[in-house]
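Would you be able to build a 3D model of this:
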Amino acid sequence: MKTLVWVEHDGSAIKDATLNAVTAAGKLGEVHLLVAGQGVGAVAEAAAKIAGVGKVHVADDVAYAHALAENVAPLVAQLMGHHDAFVAPSTTSAKNIAPRVAALLDVMQVSDILSVEGPDIFTRPIYAGNAIATVQSSDAKKVLTVRTTAFEKAAAEGGSGTIEPVATTGDAGLSTFEGSEIAKSVRPELASARVIVSGGRALGSGEKFRELIEPLADKLGAGVGASRAAVDAGYVPNDYQVGQTGKIVAPEVYVAVGISGAIQHLAGMKDSKVIIAINKDEDAPIFQVADVGLVGDLFKLVPELTEKL
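Prediction:
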């Protein structure tokens, strides 16, 4: 099988999620990458160095400068004439592109796969991760999104793929880029952080969230996350949300502060290597998955913990 992997990048560097998708694609057969954008020569060169990559298709056009799904999807569909599967990480951008590709190819998308059991058999979570479904696709062309936490990252160096320009499909005229507001932080991104400190609604306010969670995260060199309840209450922006409708993470250490452990939140972090929970309710569901549980008043315990680090 020939598999085409969508390379997610910021115009200059490849995002880590792509490396996980490459590992998944490698289990299907020959791996080709698609780098689309404007002025993406350096990205293509970096992509060719990823271990296990045979070929890098480069579409350099102003139409792909902002990775608008309406423009990228026809390009992918065109390239699928020579590929058997399209693989993309389960990121916000890729989840915007993949369904459009599936629609153009008139096939079923298999979302958020956890493993590749065969050329047409995959596993994926259902019921917020409480059950794992084994899915067999009878479609000639496969469209897959990959849960990145389920696959190791491919080595970013050591490959020797060839770079090949491809014909572009241009601007579909269905959407235009008006602008973006990108949150910037000196802390690690949630998707790639080794340690994450998350806060819940029990913190009571955005001020308390910043006062308690951020100093602890800084001491640990951690990324900062939050439960949906904390986000909905306006304590922090949406991009902090960890959970089924937020970011799926699997850091080495996950510290949950004032988070009860609703199913929606657990679905996004239960694959963490070590889970530490701080909550005053000893019956909170979070303690059922926690490796270390601390029952008590977070307003006393968190500052004490931060001070001792």
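
C-alpha only now, for contacts and for neighbours.
OK.

now the helices for the stretch 201-309 of the chain?
Listed in chain order, the helices of the stretch 201-309 of the chain (DSSP state H, counting those that start in this stretch) span 206-220, 228-232, 263-269, 298-308.

need the contact list for residue 9.
Residues in contact with residue 9 (C-alpha atoms under 8 Å, 6 or more residues apart in numbering) are 15, 43.

Any figure for the gap between residue 175 and residue 72?
Residue 175 is 12 Å from residue 72, where distance means C-alpha to C-alpha, to the nearest Å.

So which of these two has more stuff around it?
Ranked by neighbour count (other C-alpha atoms under 10 Å), residue 175 and residue 72 place residue 72 first, with 27 against 11.

and the more buried one, what element?
helix 69-79 (DSSP states H and E).

Give me the residues contacting that helix.
So helix 69-79 is contacted by 36, 63-64, 93, 96-98, 100-101, 104-105, 168-172, 174-175 (C-alpha under 8 Å, 6+ apart).

which residues are contacting the next helix or strand after that helix?
Sequence order places strand 85-89 as the next helix or strand after helix 69-79, per DSSP H and E. Residues from elsewhere that reach strand 85-89 (C-alpha under 8 Å, 6+ apart): 1-7, 17-18, 20-21, 25, 80, 94-95, 98, 141-148.

tilt between strand 85-89 and helix 69-79?
Computed with axes from the mean of the first three to the mean of the last three C-alpha atoms, to 10 degrees, the direction of strand 85-89 lies at 150 degrees from that of helix 69-79.

and strand 85-89, how far out from the chain's middle?
Between the centre of strand 85-89 and the centre of its chain there are 13 Å (C-alpha atoms, centre = their mean, to the nearest Å).

Proceed likewise with the subsequent sequence, for comparison:
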Amino acid sequence: MAVSALPRASARTFATSSSRLANTLLFVEHKKGEINPASLSALTAASKLGGDVHALVVGKSDEAKAVAEKASKVSGLAKVLVSSSDAFAHQLAEPIAPLIKELVEKNGYTHVTAGHTAVGRDVIPRASALIDTQQVSDIIQVDGEKEFVRPIYAGNALASVKSNDKVVVFTVRGTAFDEAKAEGGSASVEEVSAGSYSEPTKFVEEKINESTRPDLSTAARVVSGGRALKSAEGFAKYIEPLADKLHAAVGASRAAVDAGYADNALQVGQTGKIIAPELYIAVGISGAIQHLAGMKDSKTIVAINKDPDAPIFQVADLGLVADLYQAVPELIEKL
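Sure thing, here's the model as predicted:
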């Protein structure tokens, strides 16, 4: 059963007029020398505003310069601003936000944007507060220089939002826009001072789960398990082999994560990762509204659940009413 069109809800709107061409500052998130795909999607959204898009790359000296060089080749960027400092090593909001504010004031940017990622949700609200503007979060559509569409109520309605702020700050849902091409651009690179900043937050450690499977955020195929797996062992026995057969990423519902069956990094949903793969297989997931908010934009949704009344079947393109303990092994065998 295909997903029906979402209703459109009205949000508070403001009349506005623009007398100058939009110029946007894009905060580029990166890790281990690679640009986060969400930043490339944010660039696509920013390009719809018209005017130039300048990228801001921050980090430790060598890494920041290497990423800036890659960013200069991204199609759609007019300039890349790079700022190097040890304080930027872990992309903490406290040192980055004042730099964004300074660049906005110095260069007269009309818009500031970033991907709606964990880092973007940390850096951009703080920058927005310093600029004294109201942030528009998690947009999925650009209707004008100051007009956007964003999901509300866990994605069950869409709000049209118009801002009257002098500087418009917004974050972009990565799955709603195509990624800008990583090649074909010829942006100039300019170094900027890191400026002064406070450091009330200290980076302690980062724990990363290494996996040979595709990254959940960008994978074309995802196999997710729910609370019906009953244990971490069951999750590993049924979900992981199926994912390996399909060369897919592994996901999980919040119930499975809260029960300790899967790591928090695998959570799909309103409070986890919002994804839109080509194929999403939900195994033993009832389909709570919070989970649907994170995966209902998938191109093809397959659900396996023994409850024929499970909400997941309302959004599934293909549904199998069966006991997962029998259906999944059979599926793995046939694959």
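
follow-up on the earlier one: can you redo the helices of the stretch 201-309 of structure 1 as a markdown table with distance to residue 161 of structure 1 and mean neighbour count?
Below are those laid out as a markdown table (distance: least, C-alpha to C-alpha, whole Å; neighbours: other C-alpha atoms under 10 Å):
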| stretch | distance to residue 161 of structure 1 | mean neighbour count |
| --- | --- | --- |
| helix 206-220 | 38 | 17 |
| helix 228-232 | 42 | 21 |
| helix 263-269 | 34 | 22 |
| helix 298-308 | 47 | 14 |
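
can you give me the helices for the stretch 101-250 of structure 2?
Going by DSSP H, counting those that start in this stretch, the stretch 101-250 of structure 2 shows helices at 118-131, 232-246.

Switch those helices over to JSON lines; also include distance to residue 257 of structure 2.
JSON lines is the format used below for the helices of the stretch 101-250 of structure 2 (distance: least, C-alpha to C-alpha, whole Å):
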{"stretch": "helix 118-131", "distance to residue 257 of structure 2": "18"}
{"stretch": "helix 232-246", "distance to residue 257 of structure 2": "10"}
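
what about the strands in the stretch 1-150 of structure 1?
With strands called from DSSP state E, counting those that start in this stretch, the stretch 1-150 of structure 1 shows them at 2-6, 30-37, 53-60, 85-89, 109-113, 115-118, 121-126, 131-136, 142-146.

To residue 180 of structure 1, which of those strands lies closest?
strand 30-37 (16.5 Å; C-alpha to C-alpha).

Packing partners of that closest one?
Contacts defined by 3 or more C-alpha pairs under 8 Å, 6 or more residues apart in numbering; DSSP states H and E place strand 30-37 of structure 1 against strand 2-6, helix 41-48, strand 53-60.

Tell me which of those approaches residue 200 of structure 1 most closely.
Closest approach to residue 200 of structure 1 among these (C-alpha to C-alpha): strand 2-6, 34.1 Å.

For residue 59 of structure 1, which non-adjacent residue is closest in space?
Nearest residue to residue 59 of structure 1 in three dimensions, chain neighbours excluded: residue 36, at 4.7 Å (C-alpha to C-alpha, 6 or more residues apart in numbering).

Residue 254 of structure 2 too?
residue 267 (5.8 Å).

residue in structure 1 matching that neighbour?
Taking TM-score structural alignment, the alignment pairs residue 267 of structure 2 with residue 241 from structure 1.

what do you get for residue 236 of structure 2?
For residue 236 of structure 2, the aligned position in structure 1 is residue 210, judged by TM-score structural alignment.

go on, residue 199 of structure 2?
Applying TM-score structural alignment, one finds that residue 199 of structure 2 aligns to residue 173 in structure 1.

burial measure for the alignment partner in structure 1 of residue 309 of structure 2, as a count.
Residue-level alignment of residue 309 of structure 2 against structure 1, with TM-score structural alignment as criterion, gives residue 283. Each residue near residue 283 of structure 1 was counted by other C-alpha under 10 Å, and the total is 11.

same deal with residue 211 of structure 2?
Residue 211 of structure 2 - counted by other C-alpha under 10 Å - has 8 other residues nearby.

next one: residue 308 of structure 2
With other C-alpha under 10 Å as criterion, residue 308 of structure 2 counts 14.

Now it. Nearest residue, chain neighbours left out?
residue 321 is the one closest to residue 308 of structure 2 (C-alpha to C-alpha, 6+ apart), at 5.8 Å.

contacting residues around that neighbour?
Each residue near residue 321 of structure 2 by C-alpha under 8 Å, 6+ apart is listed here: 304, 305, 306, 307, 308.
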